[in-house]
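Enquirer: Here is the input, now give the coordinates:
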Amino acid sequence: MMKKIVGAIWRKLSPLARLKIVRVTQTKFTASVAAIVENENGEILLLDHVLRPDSGWGIPGGFLGYGEQPAEAVRRELIEETGLELEMVEMVRVRVVNRHIEILFRAKAKGFASVKSHEINSARWFKVDEMPEKMNQTQKLIIKSLLKNGL
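Expert: From the prediction side, this is the model:
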């Protein structure tokens, strides 16, 4: 009985009113992209982010823009942060941490990575077994896991 009443009310609402109700009542998430970028020597690109001072080095990435496709976002982030254009981009994993969704890509790039953003202190290529101590440990484990299973 209650379902019928709620359904009848719902159908009488305008599409805009329905949308507002959904937005208010549904859990909200932030979404970002990140990439494990490998060069022709098998090294991984890591960035020392200004905005993540406690975690030190980490993989490149950032938030999705409104309406932006994840693969486009990861390409944009790499160009903005390092000037690198990616040759190959493939989604490998989606992680959900609390109310945040991170879409993780693997990618290949050639060339020199330089700092192009005020958000980055430094950009360097690292061999997997020589990744810095001061690095996000979750990202380190993800990199090793993906490389072990064939990046």
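Enquirer: make it CA atoms for all contacts and neighbour counts henceforth
Expert: OK.
Enquirer: how close does the residue nearest in space to the middle of the chain sit to Q139?
Expert: Centroid check for the chain by C-alpha atoms, centre = their mean gives V33 as the closest residue, at 1.6 Å. Note on V33: its distance to Q139, by C-alpha to C-alpha, to the nearest Å, is 13 Å.
Enquirer: now swap in N98 and tell me
Expert: Distance from N98 to Q139, by C-alpha to C-alpha: 17 Å.
Enquirer: And for L47?
Expert: 12 Å.
Enquirer: more crowded one of those two?
Expert: For L47 versus Q139, the count of surrounding residues by other C-alpha atoms under 10 Å is larger for L47: 24 against 15.
Enquirer: The more buried one touches F126, doesn't it?
Expert: No: using C-alpha atoms under 8 Å, L47 is not in contact with F126, being 10.3 Å away.
Enquirer: SS state for M91?
Expert: Following DSSP: H, G, I helix; E, B strand; the rest coil, M91 is assigned to strand.
Enquirer: where exactly do the strands run in the chain?
Expert: With DSSP state E as the criterion, the chain has strands at 30-38, 44-49, 57-58, 61-63, 86-97, 100-109, 120-126.
Enquirer: Just give the closest residue to A109, not the sequence neighbours.
Expert: Setting aside the residues directly before and after it, A109 is nearest to L86 in space (C-alpha to C-alpha, 6 or more residues apart in numbering), at 4.9 Å.
Enquirer: There's contact between the one you found and G111 in this structure, I believe.
Expert: No: the pair L86 / G111 is not scored as a contact, 10.0 Å apart, by C-alpha under 8 Å.
Enquirer: Please generate a structure for the following sequence too, so the two can be compared:
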Amino acid sequence: MRYPINFCQVCGGPMSDRLAYGKTRRVCSTCGFIYFEDPKVAVAVFIEHEDRILLVRRANNPERGKWALPAGYMDAGEDPREAAAREVREETGLEVEILTLAQVMGPNEFGTSLILIYTARATGGDACPQDDVDALCWLGRADNPPDLAFDSTRVMIAAWKNGA
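Expert: So this is what the prediction gives:
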């Protein structure tokens, strides 16, 4: 859920809806500043090791208690590959080498506009739950997935199980 922009970040004047550049946008009634809503970008990381993939159990909402790929939001000005490696490190303690951009998805019902899903391989560290994760598991191809949190995780697991 996005909160409305009611006051101009440039001059503090009141914002109102107006047609600008082919779309209704928030425009300052005082100085004319046009607010462009930026997409919220997340990164997720698909780590395979010895024919198993790493999943994390979410400790916070949304989807608390469900399983997902290590993931999180990019910071402004951050390189997407660095954001992906950072999220893995923050959530699992693992250092990874980002290999490929495997999938681009979006939007989802949780406010993310764009999800960049990378493949990676672990290069160091000790896998243990950290940050907003309370458990880790390595899922094998023959294993039934646990209760999954996001479509991005479902799509990647299905492709992996089908040999893609």
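Enquirer: hang on, the earlier thing: for the strands of the first structure, which one ends up most surrounded?
Expert: Most buried of those, by mean neighbour count (mean count of other C-alpha atoms under 10 Å): strand 57-58, with a mean of 26.
Enquirer: which helices and strands sit right next to that strand?
Expert: The elements that strand 57-58 of the first structure packs onto, with contact taken as 3 or more C-alpha pairs under 8 Å, 6 or more residues apart in numbering; DSSP states H and E, are strand 44-49.
Enquirer: For the equivalent of K66 of the second structure over in the first structure, which residues are in contact?
Expert: Aligning on TM-score structural alignment places K66 of the second structure opposite G56 in the first structure. Neighbouring residues of G56 of the first structure by C-alpha atoms under 8 Å, 6 or more residues apart in numbering: D48, H49, K134, M135, N136.
Enquirer: do that again at 10 Å, thanks
Expert: L46, L47, D48, H49, V50, N121, P132, E133, K134, M135, N136 (C-alpha atoms under 10 Å, 6 or more residues apart in numbering).
Enquirer: go on, K23 of the second structure?
Expert: D17 are the contacts of K23 of the second structure under C-alpha under 10 Å, 6+ apart.
Enquirer: what does it align to in the first structure?
Expert: Match for K23 of the second structure (TM-score structural alignment): no aligned residue.
Enquirer: what about the lengthiest helix in the second structure, how far off from the first structure?
Expert: In the second structure, taking DSSP state H as the definition, the longest helix is helix 80-92. Here helix 80-92 of the second structure, set against the first structure after superposition, deviates by a mean of 0.6 Å using mean C-alpha distance after the TM-score superposition for the first structure.
Enquirer: That helix aligns to what range in the first structure?
Expert: Counting by TM-score structural alignment, helix 80-92 of the second structure corresponds to 70-82 in the first structure.
Enquirer: quick one: that stretch to chain centroid distance?
Expert: 10 Å (C-alpha atoms, centre = their mean, to the nearest Å).
Enquirer: Report the contact partners of L146 of the first structure.
Expert: I36, V92, R93, R106.
Enquirer: Could you identify the most distant pair in those residues?
Expert: Across the contacts of L146 of the first structure, the longest distance by C-alpha to C-alpha is 11.0 Å; it joins I36 and R93.
Enquirer: just checking, what residue in the first structure corresponds to R141 of the second structure?
Expert: That one, R141 of the second structure, aligns with V128 by TM-score structural alignment.
Enquirer: Neighbours of its match, how many?
Expert: The number of residues packed near V128 of the first structure is 15, by other C-alpha under 10 Å.
Enquirer: go on, K3 of the first structure?
Expert: Counted by other C-alpha under 10 Å, the residues lying close to K3 of the first structure total 8.
Enquirer: Please apply the same query to the one 5 residues further on.
Expert: Residue crowding around A8 of the first structure was assessed by other C-alpha under 10 Å; the count is 11.
Enquirer: Check the one 4 residues further on too.
Expert: The local packing count at K12 of the first structure equals 10, with neighbours defined by other C-alpha under 10 Å.
Enquirer: aligned partner of it in the second structure?
Expert: Aligned partner of K12 of the first structure by TM-score structural alignment: none.
Enquirer: Might you report the residue contacts of K12 of the first structure?
Expert: R18.
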